[in-house]
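In: how would this look folded up:
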Amino acid sequence: MARGQQREQARAKAQKEAAKRAGGVSQLGARAAGLQIKCPKCFIAIANYNLLKQHMEAKHPKETVPPESDFQAKA
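Out: Just a heads-up that it's a prediction; the model follows:
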């Protein structure tokens, strides 16, 4: 009988732990809100203007980088 009680306690503890893990909070909404600037060439979402400059230099070297003021009005 002692083993039966241990088994029930272990099962209850495992259910509590599983409930803690299953209740995760998604950060997709916060991530989407942080990505406010879009590349004018390929429309990829970027977090800030400095990253946009780096992206444009690396991926679209023939295109000119738009001024920062274009993105300040949208944000």
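
In: from here on, contacts and neighbour counts on C-alpha atoms
Out: OK.

In: how about the helices in this structure?
Out: Remark: helices assigned in the chain by DSSP state H are 2-22, 28-34, 49-59, 69-72.

In: rebuild those helices as JSON lines, extending it with distance to C42.
Out: Output for these, formatted as JSON lines (distance: least, C-alpha to C-alpha, whole Å):
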{"stretch": "helix 2-22", "distance to C42": "37"}
{"stretch": "helix 28-34", "distance to C42": "17"}
{"stretch": "helix 49-59", "distance to C42": "9"}
{"stretch": "helix 69-72", "distance to C42": "16"}
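
In: which residues touch I37?
Out: By C-alpha atoms under 8 Å, 6 or more residues apart in numbering, I37 lies in contact with A45, I46, A47, N48, Y49, L52, F71, A75.

In: the structure of the following sequence is requested for comparison with the preceding one:
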Amino acid sequence: MARGAQKEQARQKAQKEAAKRAKGASQLGARQAGLQIKCPTCMSLMANYKLLVQHMEAKHPKEKIPSEDSFAS
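Out: Purely as a prediction, here's the structure:
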């Protein structure tokens, strides 16, 4: 019967670990809050102006890159 007790202990331990992982582990909200600049052409969100410039050069090379001042809040 010792195996039955070990099995129950393992199940309880697994439940505790699953509950620990389930609460508040997602960073989607924080990531979304960090994306503040939107590409004027495709509406993709960027974290900062430097990333926007890289994006514009790679994805929209014919478009004019807007000034950094136009994104100041």
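
In: compare the helices of structure 1 and give me the one nearest P40 of structure 1.
Out: Closest of the helices of structure 1 to P40 of structure 1 is helix 49-59, at 9.4 Å (criterion: C-alpha to C-alpha).

In: the closest one vs structure 2, mean deviation?
Out: Compared with structure 2 after fitting, helix 49-59 of structure 1 has a mean deviation of 0.8 Å; criterion: mean C-alpha distance after the TM-score superposition for structure 1.

In: residues in contact with that helix?
Out: Under C-alpha under 8 Å, 6+ apart, the answer for helix 49-59 of structure 1 is I37, C39, I46, E63, T64, V65, E68, F71.

In: and which of those is nearest V25 of structure 1?
Out: I46 (23.0 Å).

In: what do we get in structure 2 for that closest one?
Out: Correspondence of I46 of structure 1 to structure 2, assessed by TM-score structural alignment: M46.

In: ok, now which ones touch that match?
Out: L35, Q36, I37, K38, C39, L52.

In: make it 7 Å
Out: L35, Q36, I37, K38, L52 (C-alpha atoms under 7 Å, 6 or more residues apart in numbering).

In: looking at those, which is nearest E17 of structure 2?
Out: Closest approach between the contacts of M46 of structure 2 and E17 of structure 2, by C-alpha to C-alpha: L35, at 31.5 Å.
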